[in-house]
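> Next comes the sequence, and after it the predicted model I'd like to discuss.
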Amino acid sequence: MGGANPGGANGQATDAVLIAGPTASGKSALALSLAERTGGIVINTDSMQVYRDLRIITARPTPAEEARVPHRLYGHVDAGVNCSAGMWVTDAAAALEEARTQNRLPIFTGGSGLYFKALTRGLSAVPPIPSQVRDDVRARLDRDGAEALHVILAQRDSAAAQRLNPRDRTRVARALEVVEATGRSLTDWHRDGLPPLLPPDKVRAIFLAPERGALYARIDARFSAMLAAGALEEVRALAERHLDPLLPAMKAHGVPALVRHLRGELSLEQAADIGRADTRHYAKRQFTWFRHQLPEFAWTTPEEAETWVVGAAPGL
C-alpha cells in the first residue's frame, strides 16, 4: 500500500499522524479523508469508542465509513470490561505493527488525551488489580461513600489524596484499590512506566480547535441526531445487562442520564439536556487538558486541517 513518509516533524520521516480534538470537532471525518488519500489505517484513540455496545451514543464511525478504509480498535471491547489505558496501549501496539507490516500510514484519532500521551511519552505500569480487591473497594464505596474512602486514602497514600477531590468516586476508588492491592502509591507506580510507542519527533500531531460556540451547537445537534438514530434503544440494551455503574462504558456521556430516564426518574428531554451539557463540559476540559499536557500538538481549525490534508497527502 502507499505509505506516507517524507516531510514529518523537523523534516524527518513521519511514522504516524495523530489527530486529536474535542468531541464533535470532525476528527473522524478528517482521519477518513487522510486515510483515503494515503492508503492509511485509522486507529481509534478514544476511550469510549472501544466499546462494542456503544456505537451510536459515542459517535463511532458508521459501518459504511469503516468499509471505506481499514479501522482498528473500534467496538472491540465488551462494555462489561474496564478497558484501561494499559490495555489500549497493548492493542494499539498490535495495530501499529499491522500498519507498518502493510506499509500503511497509521492515523491515530480520538479525544482521549491520556492515550495520546501514552503513544509519545509512555504510560505508568500499574499491575492488574485482583478482582477481590476491586470488589471490596467498590462495596465500601457504595456503603460508605467517596469521602469516607478519601479519609482512608489519606492515611495510605497522602500524595494521591491531596491531588483528588474527596467526592471523585472513580479516582478515589482507583487510588485506594491500587495501594491496597500493591502496597505502593499510585504516584510511585507512575514513575516506572511503559515506553512510548512512537518517537515524538517522528509524528505529525494536530489538535482540531473549532470556535467554541459553533462546537457547542454541533454537540447539541449531534445528541439529538443520536437519539433519532436509536441511542435510547442502545442504552436500554446496555442497562438491561445490570453492569457495575463504575465501569467506563456506564459513564459514557449521555448514558447515565438516559438510564435515569429509562427508570422513570427524568423525562427524555431532561435526560437529553443533561447529556448535552455533560458533553459540552467534557469538550471544554479537552481544550484545557491538551493545552497544558500536550503542547507539542499543533492547534488548527477544522477548515485549516482539511486544507492541510489536501495539500499534504500523500507526501506528508
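Looks like it came in fine.
> CA only for contacts and neighbour counts going forward, please
OK.
> tell me the SS of residue 128?
Of the three states, residue 128 takes coil under DSSP: H, G, I helix; E, B strand; the rest coil.
> count of neighbours near it?
Residues lying near residue 128 (other C-alpha atoms under 10 Å) number 11.
> Quick check: buried residues in stretch 186-196?
Using 16 or more other C-alpha atoms under 10 Å as the test for burial, stretch 186-196 gives 186, 189, 194, 196.
> from what I can see residue 187 touches residue 159, true?
Yes - assessed by C-alpha atoms under 8 Å, residue 187 is found in contact with residue 159 at 7.3 Å.
> re the thing from before, filter the buried residues of stretch 186-196 down to just the ones in strands.
residue 194 (DSSP state E).
> What is the nearest of the buried residues of stretch 186-196 to residue 90?
For the buried residues of stretch 186-196, the minimum distance to residue 90 (C-alpha to C-alpha) is 10.1 Å, reached by residue 194.
> Hmm, residue 124 and that closest one touching each other?
Yes - Residue 194 is within contact range of residue 124, at 6.0 Å (criterion: C-alpha under 8 Å).
> if we can go back for a sec, from the buried residues of stretch 186-196, which is closest to residue 39?
Nearest to residue 39 among those, with distances taken as C-alpha to C-alpha, is residue 196, at 24.6 Å.
> Roughly how far does the closest one sit from residue 124?
As judged by C-alpha to C-alpha, to the nearest Å, residue 196 and residue 124 stand 11 Å apart.
> Over to residue 61?
Relative to residue 124, and taking C-alpha to C-alpha, residue 61 is found at 30 Å.
> Ok, residue 32 next?
In terms of C-alpha to C-alpha, residue 32 sits 31 Å off from residue 124.
> Kindly report the same for residue 36.
Distance of residue 36 to residue 124, given as C-alpha to C-alpha: 34 Å.
> Ok, residue 256 next?
Taken as C-alpha to C-alpha, the span from residue 256 to residue 124 is 29 Å.
> By residue count, which helix of the chain is the longest?
What stands out as the longest helix in the chain, according to DSSP state H, is helix 268-293.
> buried set for stretch 278-296?
So for stretch 278-296, counting by 16+ other C-alpha under 10 Å, buried means 278-280, 283, 286-287, 290, 294.
> thinking again about what came up before, please identify which of residue 32 and residue 124 sits among more neighbours.
residue 32 (23 against 19).
> And here is the other one:
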Amino acid sequence: MGKRPERRAVLIAGPTASGKSALALDLAREQGGVIINTDALQVYQVLQLLTARPSDIEMAGVPHRLYGAVHPSVRFSTGEWARAAAAVIEAEGDRPLIFVGGTGLYFDVLSSGFADVPEVPAEAMAIAAAEVEGLDREARGRLIMARDPLMASRLKAPDPQRVIRALAVLQATGRSLASYQDEAQTALLDGFALERLVLNPDREVLRQRIARRFEAMFAGGAVEEVEALLALRLDPSLPAMKAIGVPEIAAMLAGEIDEEIAIERAVIATRQYAKRQRTWFRNRMADWNWIAP
C-alpha cells in the first residue's frame, strides 16, 4: 500500500484590511477548500461588519467555519478556539484547509503548538472580572503578583483581559496558567503540508484602506450593530465589547462625541492595531512567505 499523501493547509495572516478574506475565497474556490476563521473577534455573533467578517454573499458557495459561532457574552479563549479548530480539522477529512485571520496566537496554535488549558467555568471568569474591574494598570500588576507571581513575571503589560484569564485559571484549576504554558505543546497542523503566507501591503495604501473601510462600515450598519450589542447589557470588559468601533460608536450614541470624532477615533485605533499586528508578524513569522496583495 502506498504512503497516504499529506493533508494540505494554507495559513493566511496579515494586518486588518490587507485583503486576507478575498485571497482565501479565491484559493477556496480554486482548490475546493474550506475556510476556517483564525481571528479572535470574528468568532462572535452580532458584530459582522465591525469585525470585517465575510458577508453572507461572500460565504455563499464556500464552506466557512468558526465565523459568528460564539455569543458575545462569552470570553472565548485561545484554548477554546484551539479545541473548536481541532474539531473542524477532524470533521473536514482530506479537504484543503485555508486558515485566515489576524490573530497571531491562533497561528502559533496551528503551526507551533499551544498550552492545553482546561475550560474555565463562566463563574470563575465572572469572579475574576469583578476583582479586576476598576483597577488601574499598577493595581492589576500588584493583584496578579500577589496571587500568581510566576504568571505575573510573564505579563509585560497586565491588561484586564490577561489578568482576568490568569486569575480565573488559577481559581478553577488550582494551577498557574504559566504551568500549563510550560507543558509540552502539539501543533494542530503537525504532519500537514503547510503553505504560510503573510500579506504585506504598502503602509500608506493600508492606512487609506482602513479609513475607507471603516467609513463604509459606519454607513452600512455598524451603528445598528453596536445598538444591538448594547441592548444585550453585557459586561464592558468582554472582548466583543472592546472590539474596535464599539467603544467609539457607543460614546457617540451616548451623546459624548459626534459622528466625525467617532469615525476618526475608530480609524486611528484600527491603524494602531494594524501596526501591532505587523510587529507580531515580523517577530514571529519572519520565515513565512511575505507577499504584497
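Arrived safely. A quick note: this is a predicted structure, and the numbers were derived from the prediction, not measured.
> Stretch 173-183 of the second structure: how far from the chain's middle?
Centroid separation between stretch 173-183 of the second structure and its chain, computed with C-alpha atoms, centre = their mean, to the nearest Å, is 22 Å.
> which residues touch it?
114-118, 148, 150-151, 154, 166, 169-170 (C-alpha atoms under 8 Å, 6 or more residues apart in numbering).
> Please tell me which residues of the first structure that stretch aligns onto.
Under TM-score structural alignment, the counterpart of stretch 173-183 of the second structure in the first structure spans residues 182-192.
> Alignment lookup: residue 80 of the first structure to the second structure.
That one, residue 80 of the first structure, aligns with residue 73 by TM-score structural alignment.
> same thing with residue 241 of the first structure?
Under TM-score structural alignment, residue 241 of the first structure pairs with residue 232 in the second structure.
> and that match, what helix or strand is that in?
Using DSSP states H and E, residue 232 of the second structure sits in no helix or strand.
> Okay, the residue nearest to residue 284 of the first structure when sequence neighbours are not counted and residue 257 of the first structure: tell me how far apart.
Spatially, and ignoring its direct neighbours in sequence, residue 284 of the first structure is nearest to residue 22 (7.7 Å; C-alpha to C-alpha, 6 or more residues apart in numbering). Going from residue 22 of the first structure to residue 257 of the first structure by C-alpha to C-alpha gives 21 Å.
> Which residues are in contact with residue 72 of the second structure?
Counting by C-alpha under 8 Å, 6+ apart, residue 72 of the second structure touches 44-46, 238-241.
> Which helix or which strand is home to it?
For residue 72 of the second structure, there is no host helix or strand (DSSP H and E).
> For the counterpart of residue 207 of the second structure in the first structure, give me its contacts.
Under the alignment (TM-score structural alignment), residue 207 of the second structure pairs with residue 216 in the first structure. Applying C-alpha under 8 Å, 6+ apart, we find residue 216 of the first structure in contact with residue 280.
> can I assume residue 216 of the first structure sits in a helix?
Yes - looking at residue 216 of the first structure with three-state DSSP, it is inside a helix.
> which residues in the stretch 101-250 of the second structure form strands?
193-199 (DSSP state E, counting those that start in this stretch).
> from the buried residues of stretch 186-196 of the first structure, which is closest to residue 107 of the first structure?
residue 196 (16.2 Å).
> which non-adjacent residue is nearest that closest one?
Counting by C-alpha to C-alpha, 6+ apart, residue 122 is the residue found nearest to residue 196 of the first structure once chain neighbours are left out, at 3.8 Å.
> Tell me which residue of the second structure lines up with the one you found.
Residue pairing (TM-score structural alignment): residue 122 of the first structure is matched to residue 113 of the second structure.
> Can you give me the neighbour number for its match?
19.
> my guess is it contacts residue 188, does it?
Yes - counting by C-alpha under 8 Å, residue 113 of the second structure does reach residue 188; the two are 6.6 Å apart.
> Just say helix, strand or coil for whichever residue in the first structure pairs up with residue 54 of the second structure.
Here residue 54 of the second structure is matched to residue 61 in the first structure, going by TM-score structural alignment. What three-state DSSP gives for residue 61 of the first structure is coil.
> ok, now how distant is residue 61 of the first structure from residue 72 of the first structure?
Distance, residue 61 of the first structure to residue 72 of the first structure, using C-alpha to C-alpha: 11 Å.
> Looking at the two, which one has more neighbours?
residue 72 (21 against 18).
> re the thing from before, what number of residues lie near the residue nearest to the match of residue 80 of the first structure when sequence neighbours are not counted?
With sequence-adjacent residues excluded and distances taken as C-alpha to C-alpha, 6+ apart, residue 73 of the second structure is closest to residue 234, at 6.3 Å. By the criterion of other C-alpha under 10 Å, residue 234 of the second structure has 14 neighbours.
> again, but for residue 252 of the second structure
Neighbour number of residue 252 of the second structure under other C-alpha under 10 Å is 18.
> Over to it. Which of the three states is it?
Once three-state DSSP is applied, residue 252 of the second structure turns out helix.
> Return the residues in contact with it.
Counted by C-alpha under 8 Å, 6+ apart, residue 252 of the second structure has contacts 258-259, 262.
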